[in-house]
Structures are given as structure tokens and as C-alpha cells.
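>>> sequence? don't have it. structure:
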């Protein structure tokens, strides 16, 4: 049997090549090639291991006639055209957890540097000024460390802060009370965290939900004298507002490893008082670089030799025989998970995935993975059908799978229910013609709708004239309605409306819809 052939096109730890060879792959290490040289070479390889220097474009993928898998040693995959790779049948993997310890330690290092004003003191001392009287630091012992995001990296940062005898509080929509106890933190809401914390460290991905999570309003409303650390993603903080708060003294100090625009060669924060920064060094340690190189070698060789799938960004964990039958079910499951994730308010504690009828006879793991991927995509930029169950477990989210063999109103049905601190919410869907996913129930109200593109969800009183009002309002703004889906609990009671739109709504238009007579809730959705 011919051995799979792998190309390592970026500099990596030499042990990565050794792992490929030990696991039955041929490997070439050829780095620093131009795109044209890589394009000419790539056709003979089954696997490609990269870091950030190699860009895998459509042209390279077209030339990669034997390529089966791309492995990124690290988290970010902006240098890979994933949709095009998917169309070519190429699996794309990353190693999202290989630099967790390194990033957490960098956050703690920046916290200590802030507390004792080390960079400025170093500069003054080396300039011969001996500025001892200019710097009065603060101890971290006994202070409150606030985590925004308590996942893998956040929980490691928490353990380090606890070791420094700090009190740790955390805000994370997926953090359960049991998980909070396990990692030794107190679970709080975001406003409480900003009022109580002495130091705030961000450990959340950049999503629509977290963009500018530290907005001007939140920064100005935070506890005076707070110090802020960000080693997660640029764009989580309103940088202009942070500068103003540093200059006013409301924020006592800030340390950033990441910026909204990188490389950050010109930024409004540069020169601000009590501001320190590093050039995205969170993953830059010898150990982290070794870890991600070894992990990508293990993952790629396992896939090429044994068919195992780990941390794939564009492929669920399932066999070739199951794939055609499961594909529409997974599309339905991901849509239902995304819907309930966008609409369920409060902290999620439990999720139940119920399969009824024909769906109960299928492999439930890919369906569960698809539900969790849809549910958690609003909160994580690296989630996929493979690692979503791991991320849910890491956050203490209790997941249950239920098979029902009973006959129901539908030949096949998937129901997704979540428990939050505000109660239980559930949605259900089926397949039309065994291939077309359809929503058939939302929070106990029957409705039929496709879940795709941009949508507007409205809860309103079932009173005459409402449909005309919402249609007129959208028409006045030039918003085209694709489909119009209605459901109600009973005549004259609570009704729901799902509109598919040709474009996402501006927040001002959503606010205008909320102000319409009879409206109880409005939410823009994206699938």
C-alpha cells in the first residue's frame, strides 16, 4: 500500500516530521516557496501542514489534485479558503488548544506588568533617571480578577490568579454553577464583574455577540481604577473609548496583546498613559510552537492513515456510508441549534436533543455535534461539529440525547430544548421529502419556515393590523421580504412572525420594529 505523502510548507518543530514518519506517512519539509512554486509542487501531496506563512488559495487548491487534508498548526485559518477547500473535498483542521497555557500565562504577565508599571520603570531606569518616586504600584494579592470568558484559556488564567491569592469572578454565558465551582470562580453577570473587578482579563473569541463587549458605555460605567488586559482578540474593546478612559484616569491601566487592526503600527492607544502592549505574542513561546506542530502532525497522520477526524473545521465526524443520509439532518440540527442559541435568554445550563421517528434510527453523534455547533457559534469562532461537544463539556453544559420510537405527527423530527435561568425553551424541525429542513415549532407555537440567510423574529399580540404595520415599516426602508411565516398560540393571544430578508437589518430599524404597537420582542437572526 502506498504511503500518504505530506508536505510541511512552513517552519515547524522538527519532531512534527518524525511523527508523520512514525505513523506511516512520507513527509517533505520544503519551506519559503513562492505561491507559484507551491502550486507547481502541491499536486503530488495528500496532506499539507502549514502555519501562517503559507496561503492556500483557490489556485493552489485547483492544482492540489491529490490533496485530502490541510492542517494549520495554530488557531487562525484566515490563510485558507475553507469554503473552496470544502467544495474540493479537502478537510481543513486546526489546533485550537495548543497555545492555551502560553496565552493564559501572557495575560498574567501583562497583569503583573500593569500592577507594577514595569515597562515605564524600565525605560526611565535605563535612561539614567532612577525614577523610583514616580512609580507606586499595587499588589495583586487580595485583589479581584475578573474573567470575561471562562473557557479553556480563561480557566487556566483563573487557576494562575487563584495561585496569586486573588479572588476570581467570571462572566461567560455557558459557564454553569457546577463548572464555576470546579475551577474555583464566582459566576457573575458582566455589569457586576465590571463593578467589582480590580483587573479584567478577556478570554473570548470575536463574534457578533462579543464585538466591542467593552464598549464606551461599559468602560465609563466600570469601577474607577480598573485595569484591563486583552490577550484574546482585537475588536473586543472600543479602543478610542479606552484611550479616553486612560487619559481621564477612570481606567488605571490597560495591557493589550491584540488590536482591532494588525499589524498595529499606528493606533490611538499608543502613547496613552499607563498603557502597555505587545505585538500579538500570546502564542509565542517555544513550548506552544512545539505543541501545535506535534498536534497537527498527529491529527493529519491519523486522518490520512486511519480516517480519524479531530478539530476539523469543515467536516463532521462520520463514516462515508452515513454521510448522504445524515447530511440533511445535520443541516436541520445546526439550524435548530443556531436558532435556540440566538433566541434563548439567560445562562444556558442544559440542552436536550430529542430524535423521533426516522431520526431516532440514525447515528446521533453527528446530529448532536451539529446542534451544538449551531448553538455555540455565536460565542466561539473556532467551533465545529467535531469540537463542539468538547467545548460544551468544558463549559459545564449538560447535554442529553433522547431517542423516541413513538409515532408522532411527523415521520421524522428533531427537537432541541435548552434550560436557562429563565426557563426551558424548545424548537423542533423535520425534513420535507427527506431532504429539505423545516422549522415546525418554536417555543410551543407551530410554524413552518426555512432557517437560512437573514431573518427577523418577532413576538407580538395577535391583533388585526399588525402584519400591515410591519410590512409597511420594512417597505418604507426598502427592505425586501423573501418569505412570511406566521404562528400563534391561540386566537388573540401570543403570535410569532419569522421573516426572511434579503439583507441584515440595521439596529435602528430593529429598534423601530420594537416600537410598533403590539410588539413584545424583536430579534435579528442569521444562519
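Noted; the coordinates are in hand. Since this is a predicted model, take the numbers as computed values, not measurements.
>>> Only C-alpha atoms from now on, for both contacts and neighbour counts.
Will do.
>>> okay, now residue 79: neighbour count?
Neighbour count for residue 79, taken as other C-alpha atoms under 10 Å: 15.
>>> Quick check: chain neighbours aside, which residue is closest to it?
residue 55 (4.6 Å; C-alpha to C-alpha, 6 or more residues apart in numbering).
>>> what about versus this one:
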């Protein structure tokens, strides 16, 4: 039974979902880093919010860990490269608190437009300063959206309902998607110059850090109002204070800060500034939603192999997993075959699918090929860290789909590029479930890839099979299956045979000593 640790406070429904799905769960919160390191080794999954820091040291101690699930969007507290290198899937729940965060941004926009916090404070002090709080309407104003993903699109929808004009800057926003959203796609420069309100909805990356820098703030329209419910670090806070003090920026509302919890900030007390303590996801509905989502996703992965909202491997739904499982087994075997035969010589790899395989999600098939291929370099490789290892080795990876119909109803081909040229292996599924090799380096051969095997390239000549059988028999090696293929009569031939025990190193010279043998390698699947 898989075992999961919930290390941050989470709605009780999460633990119940784990148990209902056959996953053992412990709810132990508030542990220090050292305490977490001491206990993490016994768990297959770790469910967190924002408090637990999943560092390289924690991952090094998590010898059984397979998945980290973040109940929420941001994963700043997870070392994703270290998790990928360790073969640990990292998931988040990008949709559980989307509406809540979008609504908070809209609420802050209204608060800025009508100066609600200061008006409330003044009124409760008995001042009744009606003329002091002259606000602005949002109707017919231009909202500049930096980031048009899930949350940004919800904000755009709400803003359009308020009769605002919406311009959006997002490098990944296609013209078609912009039309569908009802927004105008713009460059950052255009957005800064035109927007009456700017709201940010983008992750914090090297390209978005300080996207509202001092220089960019200076390019904004005078009197602009800025809202950030996304991530601290997207705005240069010192530059924002200068812009507020000078009056160039009429108001700013931040729910997130560079340093959190934000006990001190140069922005505090600045006229026109509103702040909230990272409340974007803080509604009862959102807390329940993300807890349910993370538990369901992690349980699907640990029980059924489904991968949803993963940040370091392709998604694979629980419905897709059973259909793809035999293909992934085939792909991993093909990758392992070329990896063992070509090893360090591989410079690039191409994964081609045709027939029924071409209609499937190819990403898990590619991940399985790389997992098999990279196993020659690491005995802890899996679909998560295989692409990481391949990138480290500088391998160029290519995926190809073919609509054509070939000799088989479904086919997966793996081609590797080496200094000596290209070599490929291909396989199919028998009865839609049984992986079978059907071609190796241009030679047709049908073989199961399983257990201990021996691969031999020899000259096709009478008596070879008998001599090989005698040699193995004298060495006490029992043959399980025997598969043959050749280019042409009297030409190059291939022997793939399974044996009941690993081939002893001392046997290899005897096999090479047989007349006509060109290559002999022991394989393991």
C-alpha cells in the first residue's frame, strides 16, 4: 500500500480521499527541516502547501519518494530540478484556486478605483470626508493583463463583464486564443502605454522577474493603478514606491511580496497603496478544492499511474494509463535494447510512431524510451529523470508521427544516431498487449525482450546454430527462446536468445571464438 505524508495543514477531505483510494496517509504538520529529513524516507508521496520546503537535502533523504503534490499553484518551495534528477514527479493544482485568485484581483481593482480602505478608515474615525475620496469608474477603462493563462483569462472575463477594454501581454497567447477570450493581444510596451489598470498573472521566472521594473514603470500611463495577486518579485517594490510618491502611479494593490511574510516594507504607509497578506487563494471553497485536487491527483498516480498537472513530466490521465501501459513497456524495452547495444555512442534519438500508436499521447512513449535508453548510465532512472539525464548528455530527442499504414497495425520505432551512422529498432504489440521486437538494425526478427538475453551478429552459414547451442550447453547455460533473422541468405544474421541465468563474462571469448561471429553482447531486460 502506497504511503503519503501530508506535511502542511490541509482540509481533512484530502486524507479521506487518500484512504478511500487505498493509500495510507499520515498527517504530521509543523515539522522542521531536520525532522522532515529524518522521517521522509518511509513515504511514497508528500502532500504540501506553501510551508514545507522540499529542498535538495530533503529529496536526498526521500529514498522511496515518487511524487510531491502542491495543493495550490506556486511551487517556489520545491526544488524541481533536484526532484527531476531524483525521479520524483512534482504536481500542482493550477485550477483549484483560480476563481478565488481572480476574484481577489478584481476586488483589489475596485478597492483602488474607489480608495475603499482609506475611506473606511476615515469614516470610522468620524471624519466624513466625502470630497476627499474622489474615485474613478472602471467602465470603459483599459485593463492591461500581464499573463493570460488560467487566472488571467478569468480576470479578463470578469473585466469584460464590467465593460472594460482588455489588452493582454503573454508570449504564449495565440491570436486565436485572444479572439476567443475577447481581448486584444499586445506587446508589453503597448500595454504599459495604454492601460489604466494593470494586473499581473504570470509565474515568477527569470524572464518575468521585475517585469515591472523602474524602467517599465516609467513607461506606464500617468495615473495607472497596479494590482499583483500572482507572485512577489514581479514588481520592483522600491521603484513602485518612488512611482507612487511622485504621483505617476495613482495606486497599487499587492497581495504578494518579495519577502513573505512581509512584516516590513518600504511600501507600507505610502499613500495610494493597499496590501493583503497573500489572500489570493484564501476562501473556504478554494482551500477545499485544492485539497481534493491534490489528493485525487496523487492517488491516481500512486495507484493507477495517472499523471495530472505534473511540472516535470508529460501528463497521463488515469483513463489513458491502461491503454498506454503496454506501449510504454514496449518503448522502454526498445530504448533499453539500443542503449545496451550502442551505449555511449548515441548522439541523438528519434521516436517514431505509426498506425494505432500514432493516435496516442506520444509524450509518455518518449519518456519510456528515454528511461530504457538511460538505464545504461543509471540504475535509478525513470520517466521523470530520464529526459533530465538525456539533456545532461546532450542528446537531441525528436518525435515523429506517421499517418501511413505499414506492415503492422501499430508500430514504435527508435532510431539512434551514432558516429557510425543511424541504427534503428522497431516493435509492435501482439493482441494489443504483448510487446514484441520486429526489427533490429534493418534485420527482420520477431522476439520477446525479457530477462537475460544474448545478442549475436554472425555470418549466415550452415552449422552455426548447432555450434552455438553446444557452446552454451557446455557452459551450463540453458536456452529459453531462440530468435533468428538475416539480411539475405549467406549474409549478416542476428541471433537473439533468452537464457535462464546471466551470461558469465568468461563465456564471451568462447562465443567470439565461434566461426563467423562479429558481435556478441549480453543483455538484461
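Sure thing, it's come through. Owing to the predicted nature of the structure, the values given are computational and were not obtained by experimental measurement.
>>> Next, the TM-score between them, please.
The TM-score (TM-score structural alignment, normalised by the length of structure 2) is 0.61; 364 aligned residues with a C-alpha RMSD of 3.7 Å.
>>> Can you find the partner of the residue nearest to residue 79 of structure 1 in structure 2?
Aligned counterpart of residue 55 of structure 1 in structure 2: residue 53 (TM-score structural alignment).
>>> Check residue 240 of structure 1 too.
In structure 2, residue 240 of structure 1 lands on residue 238 (TM-score structural alignment).
>>> list the contacts for the residue nearest to residue 79 of structure 1?
35, 79-80 (C-alpha atoms under 8 Å, 6 or more residues apart in numbering).
>>> In structure 1, what residue corresponds to residue 116 of structure 2?
Using TM-score structural alignment as the criterion, residue 116 of structure 2 maps onto residue 118 of structure 1.
>>> how close does that match sit to residue 255 of structure 1?
According to C-alpha to C-alpha, to the nearest Å, residue 118 of structure 1 stands 12 Å off from residue 255 of structure 1.
>>> These two - which one has more neighbours?
residue 255 (22 against 16).
>>> quick one: what's aligned to the more buried one in structure 2?
So residue 255 of structure 1 corresponds to residue 253, using TM-score structural alignment.
>>> what's the mean distance for the helix or strand that contains its match versus structure 1?
Assigned by DSSP states H and E, residue 253 of structure 2 falls within strand 249-254. By mean C-alpha distance after the TM-score superposition for structure 1, the fitted strand 249-254 of structure 2 averages 1.2 Å away from its aligned residues in structure 1.
>>> now for residue 105 of structure 2: what does it line up with in structure 1?
With TM-score structural alignment as the criterion, residue 105 of structure 2 lines up with residue 107 in structure 1.
>>> Then residue 518 of structure 2?
Aligned against structure 1 by TM-score structural alignment, residue 518 of structure 2 finds no counterpart at all.
>>> Spit out the contact partners of residue 518 of structure 2.
456-459, 512.
>>> The stretch 251-400 of structure 1: helices as residue ranges?
286-306, 323-343, 364-376, 388-394 (DSSP state H, counting those that start in this stretch).
>>> Relative to residue 525 of structure 1, which of those is closest?
When the helices of the stretch 251-400 of structure 1 are compared by C-alpha to C-alpha, helix 323-343 sits nearest residue 525 of structure 1, at 7.0 Å.
>>> tell me which residues in that closest one are buried?
326, 328-342 (16 or more other C-alpha atoms under 10 Å).
>>> other SSEs contacting that helix?
If you count contacts as 3 or more C-alpha pairs under 8 Å, 6 or more residues apart in numbering; DSSP states H and E, helix 323-343 of structure 1 packs onto helix 364-376, strand 412-420, strand 423-432, strand 436-442, strand 519-526.
>>> what's the angle between that helix and strand 423-432?
Helix 323-343 of structure 1 runs at 150 degrees relative to strand 423-432, counting by axes from the mean of the first three to the mean of the last three C-alpha atoms, to 10 degrees.
>>> how far off strand 436-442 does helix 323-343 of structure 1 point, in degrees?
Put simply, helix 323-343 of structure 1 runs at 30 degrees to strand 436-442, going by the same axes, to 10 degrees.
>>> for the closest residue to residue 3 of structure 1 other than its chain neighbours, what are its contacts?
Counting by C-alpha to C-alpha, 6+ apart, residue 25 is the residue found nearest to residue 3 of structure 1 once chain neighbours are left out, at 5.4 Å. Shown in contact with residue 25 of structure 1 (C-alpha under 8 Å, 6+ apart): 3-6, 301, 305.
>>> where along the stretch 201-350 of structure 2 do the strands fall?
Assigned by DSSP state E, counting those that start in this stretch, the stretch 201-350 of structure 2 shows strands spanning 224-228, 249-254, 273-275, 348-355.
>>> so can I have CSV of the ones you listed showing distance to residue 284 of structure 2?
Output for the strands of the stretch 201-350 of structure 2, formatted as CSV (distance: least, C-alpha to C-alpha, whole Å):
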stretch, distance to residue 284 of structure 2
strand 224-228, 21
strand 249-254, 21
strand 273-275, 21
strand 348-355, 46
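>>> Let me know the secondary structure of residue 62 of structure 1.
With DSSP: H, G, I helix; E, B strand; the rest coil as the basis, the three-state label of residue 62 of structure 1 is helix.
>>> How many residues are close by it?
Per other C-alpha under 10 Å, the neighbour tally for residue 62 of structure 1 reads 15.
>>> Could you do the one 10 residues further on as well?
Neighbours of residue 72 of structure 1 under the rule other C-alpha under 10 Å: 27.
>>> Would you mind finding the match for it in structure 2?
Residue 72 of structure 1 maps onto residue 70 of structure 2 when the alignment is built from TM-score structural alignment.
>>> now do residue 302 of structure 1
By TM-score structural alignment, residue 302 of structure 1 lines up with residue 300.
>>> For residue 78 of structure 2, see how far away the closest residue to that match other than its chain neighbours is.
Leaving out its chain neighbours, the residue that sits closest to residue 300 of structure 2 by C-alpha to C-alpha, 6+ apart is residue 306, at 5.2 Å. In this view, residue 306 of structure 2 and residue 78 of structure 2 are 21 Å apart by C-alpha to C-alpha.
>>> do the same with residue 329 of structure 2
30 Å.
>>> and what of residue 434 of structure 2?
Distance, residue 434 of structure 2 to residue 78 of structure 2, using C-alpha to C-alpha: 38 Å.
>>> ok, these two, which is more surrounded?
Between residue 434 of structure 2 and residue 78, residue 78 has the larger neighbour count (other C-alpha under 10 Å), namely 21 against 13.
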